[in-house]
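Engineer: Sequence first, then the predicted structure:
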Amino acid sequence: MTNRYVGRFAPSPSGDLHFGSLIAALGSFLQARSNHGDWLVRIEDIDPPREVIGAASRILATLEHYGLHWDGEVLYQSQRSDAYRQVLHQLYQQKRCYYCHCTRARIQQSGGIYDGHCRNLSLPSQDASLRLHVTQPVYQFHDKHLGTLVAEPAFASEDFIIHRKDGLFAYNLAVVVDDHFQGVTEIVRGADLIQPTVRQIALYHQLGWKEPDYFHLPLALNNQGHKLSKQNHAPPLSLDHPLPILAEAMQFLGQSLPDDWQDASIEALLAWGVNHWNHNRVPVTPELTTHFPFSNDSV
């Protein structure tokens, strides 16, 4: 039994890395290295319609260009189908999930939250999604950055999809299976992923696994106040001058810079960042909670 820290960065290859991606990568990297732990990289390529050809290899090349070197082999979710199927089979045999034929239109007509319509119908698998029967909802969780976050009860207790009708594995299933498989002890990621956390913890509990700790980072926003994302056409990270961009990312995370950082190498700047990392200095900004079905009286 080891208490070694294991962190990770898990981008999807739906486009190149941008400044918002760098915040998540750098924050998880500095947290892992300052805890003398491992930092893993996983490519979450389980949604082929959204993938951009060549994005996965460019993501890895960009990380290396910015000095963010990972431990071990890169894990590709597209190669993990057998593990996901095994967990789905286990849950189905234990009657913890069921096939659902409901359309998105029907769910919207009933208020946008699934009402468990197919739960006791024993429907066939053809043209069906697979939903987890959430018997022990998780209504709140402790975030090491934001404190206790409380979810809307209807969202937290909804039976959610773990295998899609189109045959693809759902994000909430794959991320839990892989984080457990890789021994991840803390998930440091962007605040855009706060919302599904209670569902992921509920799945951990259904599987009898210990959930990791969570630390959600502030989001980089564009001039319109929207988060930088591939969907919003955020520009890819420049490979020409990584040093000032890396310094900007460190300052975004509330960290100090050495006086002579302009003359430092990428490696030296990151070493400074690891040695001086203080997660308590990461800003708490309004968008961390206001755009999600959570409340936190301290924010």
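Structural biologist: Structure received. None of these values were measured; they are calculated from a predicted model.
Engineer: alpha carbons only for contacts and neighbour counts from here, please
Structural biologist: OK.
Engineer: where exactly do the helices run in the stretch 151-299 of the chain?
Structural biologist: 153-157, 171-181, 197-207, 242-252, 266-275, 287-290 (DSSP state H, counting those that start in this stretch).
Engineer: With respect to His65, which of these lies nearest?
Structural biologist: Nearest of the helices of the stretch 151-299 of the chain to His65, taken as C-alpha to C-alpha: helix 242-252 at 7.6 Å.
Engineer: Alongside the first one, take a look at this:
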Amino acid sequence: MQALSSRPPQDYVGRFAPSPTGPLHQGSLVAALASYLDARAHGGRWLVRIEDLDAPRVVDGADRVILGQLQALGLAWDGEVLRQSSRHHAYREAFDRLRRQGAVYACGCTRKEIADSILHARGYLPAGELPYPGTCRDGLHGRPARAWRLRVPQGRVRVVDRWMGPVEQDVAAEVGDFVLFRADGMWAYQLAVVVDDAAQGVTDVVRGEDLLGSTPRQKILQDMLELPAPRWMHVPVVVNAEGQKLSKQTGAAAIDVRQPLAALEAAWRHLQFEPLQAGEVSAFLAEAVRRWARRWRIGTG
């Protein structure tokens, strides 16, 4: 399959794409379950992709643990599992295409230099992600390249999310030219996910709300690479008692696969459904698919 297929979406193809930095926790199960239910409710395929590009954070054997957890929870995927670590050639192809368009440039800025530039220009640092001020757009001025960035076009990017509704962002102003490739050889998530979704024919992306902010950047890349954009659905994330997103970094516990129904029921309730009483995993998932289809009016014309 070509890395940069531009064919229009055909039948429904969804995917779940965990990073192998540890076992699945309840927060990641919410995204997995929503993605699985949406695919099955559409009568489509559900793929699993291991996003293991960030080698320093990858935990040895975590991919096998994750796949075992999905199997224990009855979340059976279709086809082979794709691993991003085997896809460097595809990311290079996309990168080179953008570079030929004049859309990529080298950047020598450190994070501290970016923060200092923003502080000098604004008098304060905005909360969250720091927008790149374009320091190296006109050249490195003798400094070594630390990364390569995309020249973000001006204008607001609009996407329609199936859960959140219309979303708009001025990426040039709020994010700036974002990184595609680092000098240490690491490809950026934004580029890799766009290339892989196109290569796998993904028509629908169902994932956590924490990734909603990445969507306009991915839409820009899809447009520039002439790739089809999937439909998006971003579901609410699970937070801990302190209001932090549940994650491995905040000490989220691994799913107890000895009690798969309890884990599935908790994820189901977080997706704002009424409790679903079932005696076994297969019965739970079959009824959950029916209710998901009814809520989102899938197959009703």
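Structural biologist: Looks like it came in fine. All of these numbers come straight from a predicted model, not from anything done at the bench.
Engineer: is it possible to export the helices of the stretch 151-299 of structure 1 to JSON lines including distance to Tyr114 of structure 1 and mean neighbour count?
Structural biologist: Output for the helices of the stretch 151-299 of structure 1, formatted as JSON lines (distance: least, C-alpha to C-alpha, whole Å; neighbours: other C-alpha atoms under 10 Å):
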{"stretch": "helix 153-157", "distance to Tyr114 of structure 1": "9", "mean neighbour count": "19"}
{"stretch": "helix 171-181", "distance to Tyr114 of structure 1": "16", "mean neighbour count": "18"}
{"stretch": "helix 197-207", "distance to Tyr114 of structure 1": "14", "mean neighbour count": "20"}
{"stretch": "helix 242-252", "distance to Tyr114 of structure 1": "38", "mean neighbour count": "18"}
{"stretch": "helix 266-275", "distance to Tyr114 of structure 1": "44", "mean neighbour count": "18"}
{"stretch": "helix 287-290", "distance to Tyr114 of structure 1": "23", "mean neighbour count": "18"}
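Engineer: among these, which is nearest Ser12 of structure 1?
Structural biologist: The nearest among the helices of the stretch 151-299 of structure 1, by C-alpha to C-alpha, is helix 171-181 at 10.6 Å.
Engineer: re earlier: now for the helices of the stretch 151-299 of structure 1, which one comes closest to Gln136 of structure 1?
Structural biologist: Checked against C-alpha to C-alpha, the stretch from those lying closest is helix 197-207, at 6.9 Å.
Engineer: In TSV, list the helices of the stretch 151-299 of structure 1 along with distance to Ser110 of structure 1.
Structural biologist: Formatted as TSV, those follow (distance: least, C-alpha to C-alpha, whole Å):
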stretch	distance to Ser110 of structure 1
helix 153-157	13
helix 171-181	23
helix 197-207	21
helix 242-252	42
helix 266-275	50
helix 287-290	25
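Engineer: Tell me which of the ones you listed lies nearest to His117 of structure 1.
Structural biologist: That would be helix 153-157 among those, by C-alpha to C-alpha, at 14.1 Å.
Engineer: Any chance you could list what contacts the closest one?
Structural biologist: Ile113, Val134, Thr135, Gln136, Pro137, Val138, Tyr139, Val198, Arg199 (C-alpha atoms under 8 Å, 6 or more residues apart in numbering).
Engineer: ok so the fifth one is a strand residue?
Structural biologist: No. The secondary structure assignment for Pro137 of structure 1 gives coil rather than a strand, going by DSSP: H, G, I helix; E, B strand; the rest coil.
Engineer: Not including adjacent chain positions, what is the nearest residue to it?
Structural biologist: Nearest non-adjacent residue to Pro137 of structure 1, counting by C-alpha to C-alpha, 6 or more residues apart in numbering: Ser157, 5.0 Å away.
Engineer: and what of the fourth one?
Structural biologist: With sequence-adjacent residues excluded and distances taken as C-alpha to C-alpha, 6+ apart, Gln136 of structure 1 is closest to Ala202, at 6.9 Å.
Engineer: aligned partner of the one you found in structure 2?
Structural biologist: Mapped onto structure 2 by TM-score structural alignment, Ala202 of structure 1 lines up with Ile220.
Engineer: wait, doesn't Trp219 of structure 2 sit right on Arg231?
Structural biologist: Wrong residue type there; residue 219 of structure 2 is Lys, not Trp. No. The criterion here is C-alpha atoms under 8 Å, and Lys219 of structure 2 misses it with Arg231 at 10.7 Å.
Engineer: Which position in structure 2 pairs with Lys95 of structure 1?
Structural biologist: Per TM-score structural alignment, Lys95 of structure 1 is aligned with Gly102.
Engineer: Name the SS class of that match, please.
Structural biologist: coil.
Engineer: for Ala106 of structure 2, same thing?
Structural biologist: Going by three-state DSSP: Ala106 of structure 2 is strand.
Engineer: Tell me who's in contact with the closest residue to it other than its chain neighbours.
Structural biologist: Ranked by C-alpha to C-alpha, 6+ apart and with sequence neighbours excluded, the top spatial neighbour of Ala106 of structure 2 is Trp148, at 4.4 Å. Under the criterion of C-alpha under 8 Å, 6+ apart, the neighbours of Trp148 of structure 2 are Val104, Tyr105, Ala106, Cys107, Val179, Leu180, Phe181, Arg182, Ala183.
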